[in-house]
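>>> Prediction below, plus the sequence it came from.
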Amino acid sequence: MPVTMTTRVALALAAAGLSVVAAPSATAHEGAGDVATNTRGEQVAERGAGVRMSHVANLQYDRSGEAQNGSDIEFVRIDGRDYALAGTLDLGMQIIDITRPTAPRRVAVYDCKVSQGDIQVWKKKNRVLASYTADSTLGEEGAASRCGRDLKLGLDDAGTIIVDLTTPSRPQSVSFLSVPRGSHNMTVHPSGNFLYNSNSDLATSTAPAVTIYDISRPSLPKKVQDYRIPYVPTSLGSESHDITFNASGTRAFVAALSQTLILDTRNPRAPKQIGQIIDPSINVVHQSDPVTLRRKDGSTRSLLVITDERAGAAASVECPGGGLHVYDITGSRVSEPVKIGAWFIDAVRPQEGTTCTSHVLRMYPRQKLMTIAWYSQGVRVIDIRGLATATGSPETVAMGSGIGMREVGHYVFPDSDTWSFKTNRISRNGSFYGYGNDLVRGFDVYRFRGLTNRTVPPLVPQDLGSDHRSTPSGLLAPAAAVVPAVWVALLLHRRGRRRPS
């Protein structure tokens, strides 16, 4: 971008009370994981602001008046009833009946006081199983909670717990996968027979690896190997933070802090690297999710959407923080992805110390929609149908609308600090109930009213989490040198343009 443009917009930012600043180190990913950054009162806010969305219900995990520490969320349908599985940083897995979305009801808590609480859910024969992560050592509380007692875990244990949810009101401990460096996230292969672990350690780790386990016998998991991945020097880190498989399980997309790796996983015991993305404009590669869309002529296009959890969810001084970076990976481009641009929410403003950046997303390719949590900027719904034909370049920046994506709904509370936002069911007109898991507020239910200008195929109730979390090369600059110049383009783009209604 020309220096003259940067100078002009920097002056404009200064006049508006904003500043272009370097992203701080991503320390929030170490140890106990991300930390709630808003101050919670005795009661959460009851009113917020939204576009095409309304708030339906809030459910508290802990009535002490403290932050609720909600993290990941997944869904499962058992015996005709729908359940949300909500992870927490230290309050165990919350099992919530959402058969009536307007009246969510907690039916059980799997007592496992560990930090992170990332969840995957899958079926094995007649059993419903879930995995639950401990990123750091269990400590006294974790070892003394039910999962620690059942599995005879010690204070220094870290890793992944497998839980039987066949009877949701009576979750049962099954087994423990010991991972000394912790399970920040884990991903179950679509076959249900393998689990890939992401430890998300930062720059102190110089021998990064994805640890692979055979979980074909859930009660007797076995380590397969530590699959070595590239080390990126002078970066925040090279370890995997999160992994997403495609629906068939033949590809894995590894979001590894300073890089994204594309793996051939046709043999999930022995993956092979076929692509790498190192993008200096991304501060923290948080999630890398593929989506394949069909064009009007019947052909298909595959894309990869990479979320930048700027500064590792450290407190922000401005919004919109890190955005979504989009790559074309159609056909042979899977080994040399082509960037078509970056997308940000339409919210340029001071943030006053709370967290503002993209976080957990989910794709719904059949409906051409995406949901995403944006911490203090709440929950967002994105129309992605334009990605099938969008053009752009590495320098293309969009805010609210552009590069084939268009925000069509959002809802924000004064105390929002939302970690994840997903849905298990979308109606034919695109309306749905969405579920947010919030560090401050706990469990929130929202209603998205849908789109009046198009009809989308319905999403049937999900039995399992559908994502199965289910290259240009070059060195990434040190974090302190990564200046989010996107604010320049964002502010220019904002001038002379009306906000969406």
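Arrived safely.

>>> Only C-alpha atoms from now on, for both contacts and neighbour counts.
Will do.

>>> buried residues in stretch 105-120?
Neighbour-count burial for stretch 105-120, counted by 16 or more other CA atoms under 10 Å, picks out 105-106, 109-120.

>>> Apologies, that question was intended for stretch 223-242.
Going by 16+ other CA under 10 Å, stretch 223-242 has these buried residues: 224, 229-232, 235-242.

>>> Next step: those restricted to strands.
Counting by DSSP state E, the part of these found in strands is Val224, Asp242.

>>> okay if I get the buried residues of stretch 223-242 as CSV plus distance to Thr187?
Listed next are the buried residues of stretch 223-242 as CSV, based on distance: CA to CA, whole Å:
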residue, distance to Thr187
Val224, 15
Ile229, 16
Pro230, 19
Tyr231, 21
Val232, 23
Ser235, 24
Leu236, 22
Gly237, 20
Ser238, 18
Glu239, 15
Ser240, 11
His241, 11
Asp242, 8
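
>>> take the one below as the second:
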Amino acid sequence: MTERTRRRTPTAVCAALTVTVLLGGSAAAAPPTDPYPADDPPTSASTPADAAGTPPDGVPLPDEIRHSRNVRHVANMPPRPPFDAPLAFGTDIAFTGQHAIVGNYEGFTIYDISRPSAPRLVSQVHCPGSQNDVSVSGNLLFLSTDTSRSDDSCASAALPATEPNAWEGIKIFDIGDKAAPRYVASVETDCGSHTHTLVPDRRRDSVLLYVSSYGPDAGYPDCRPPHDRISIVRVPLRNPSKAAVVAEPVLFPLGGNPGRPGEFPDYVVPTSGCHDITVYPERDLAAAACMGDGLLLDISDRLRPRVIDQVRDDEHFSFWHSATFNQAATKVVFVDELGGGMAPACTPEIGPEHGASAVYDIVGRGSHRRLVKRAYFKIDRPQDPTENCVAHNGSLIPVPGRDILVQAYYQGGVVIWDFTDSRRPREIGYFERGPLPPDQIPAGGSWSAYYYNGHIYSSDLRKGLDVLAVDDPRTAPARWIRLPEFNAQTQPSH
């Protein structure tokens, strides 16, 4: 989501701070509200050649669930107070062992997913500060704060962006005891931390975080233009309280995309930082989505990422939001978050090439590699004009020899699509709810949808954690792949 509240600056009170932990050992998964029997749900309208029946006319009723025949909704964990407030949006997900950690504008929640059909709430940490995107490494949890706060504690208050003594950046927790996470450190970063990406350090005693932030203003004390760089934080694994910014590499020495003003959907956001970076450490590659630009980076020197190629698509892309490599690192899927996640971008008037994903082939070798656009992919199931709907966070389903992505679409739901043929991507499954009731704030749906160890986990802005199962021969080989840990922006080599 690109909507944000700004911000910020100096203090970095890094201490063992107290957090509110709500234990939920007895909480159980609510049964999915699903009006369709598992053996005969409606099928996707977007790929009639693949469909096993006729898709329903129109859109689902408010909160009604629909899904393709090959997808089952196996569990939902609704948010608990205070994570059920109108603006307490669910955000990103990280996985470690048999636990899923789900971010929220109010903090984060740890779930035991050893039984995917019956997740159990282990703990909930109240620590406000958008977006609270999460990643995990061993017993350490990292949390992005991208609003100006009175200090770096979990009891902080929001401050105006112009306040010179505000704080925002990275918070670090010890989650060795999942039932009682402990806040151990913080690192302030320029322009905050909208998202961050965990990168294995060459020094095995530490990890690196590539911090993406944007939106500078001459009136913001620690976020003045030009903001053409990222922050790199090194976290010593044995002493995370010593975490610090160790580099601020400039990615746009000549400036980024100047943008194009206009009305929705005909505009391009100027580049003033990056929104999200996905790394493929074993290939020494990264793909950066930076507002008006898409980058392919060489990260063989972790502290000095080098731009290999830079692409733009001012005709169709308004906001370069995120990226995903295929397993062979021969393709990148870039995402356009048209409307910042708050607009109805999945209507016939917007069309199939705005607010979509774009498949790029990586051609050439070494420093001569280039990104070549092959096709767009976007859901085309009917959506209500009140529904915020646009391409958002996803991950590969690790099928050897095929390129299959599961992806969130806010109120457009969750989609599974195949881009093995990069010129002809196609949908092979989906899950969605109908629009939110008219008396609710019209912003909801799936923020993040990731595949982990046999199931899809979706973080819904309003509905909590959904668990989906996929029963399809095209994705079946992925069931044999098990990971001890997964951060979607740090792609593993399966």
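Looks like it arrived, so ask away. In this text the structure is predicted, and so the values were computed from the model without any measurement.

>>> circling back: which of the buried residues of stretch 223-242 of the first structure sit farthest apart?
Val224 and Ser235 (28.4 Å; CA to CA).

>>> ok, the nearest residue to Asn70 of the second structure once chain neighbours are set aside to Glu432 of the second structure distance?
Leaving aside its chain neighbours, Asn70 of the second structure sits nearest to Asp471 (5.0 Å; criterion: CA to CA, 6 or more residues apart in numbering). According to CA to CA, to the nearest Å, Asp471 of the second structure stands 17 Å off from Glu432 of the second structure.

>>> Kindly report the same for Asn76 of the second structure.
13 Å.

>>> Then Ala288 of the second structure?
Plainly put, Ala288 of the second structure is 28 Å away from Glu432 of the second structure if you go by CA to CA.

>>> what's the answer for Met77 of the second structure, then?
Applying CA to CA to Met77 of the second structure and Glu432 of the second structure gives a distance of 16 Å.

>>> So which of the buried residues of stretch 105-120 of the first structure are in strands?
Counting by DSSP E, the part of these found in strands is Arg105, Arg106, Val109, Tyr110, Gln116, Gly117, Asp118, Ile119, Gln120.

>>> corresponding residue for the second one in the second structure?
What that stands for is Arg106 of the first structure. Here Arg106 of the first structure is matched to Leu121 in the second structure, going by TM-score structural alignment.

>>> Map Leu285 of the second structure across to the first structure for me.
Matched to the first structure by TM-score structural alignment, Leu285 of the second structure sits across from Arg251.

>>> picking that back up, redo the buried residues of stretch 105-120 of the first structure as TSV? Include distance to Ile340 of the first structure.
Formatted as TSV, those follow (distance: CA to CA, whole Å):
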residue	distance to Ile340 of the first structure
Arg105	43
Arg106	43
Val109	43
Tyr110	43
Asp111	45
Cys112	42
Lys113	42
Val114	39
Ser115	36
Gln116	33
Gly117	34
Asp118	30
Ile119	31
Gln120	31
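
>>> For the residues you listed, name the two members farthest from one another.
Longest span within those, CA to CA: Arg105 and Ser115, 23.7 Å.

>>> quick revisit: Asp471 and Glu432 of the second structure - which one has more neighbours?
Glu432 (24 against 13; other CA atoms under 10 Å).

>>> Show me what the more buried one aligns to in the first structure.
Counting by TM-score structural alignment, Glu432 of the second structure lines up with Val412 in the first structure.

>>> ditto for His194 of the second structure
Here His194 of the second structure is matched to His184 in the first structure, going by TM-score structural alignment.

>>> can you count the residues close to its match?
Neighbours of His184 of the first structure under the rule other CA under 10 Å: 30.
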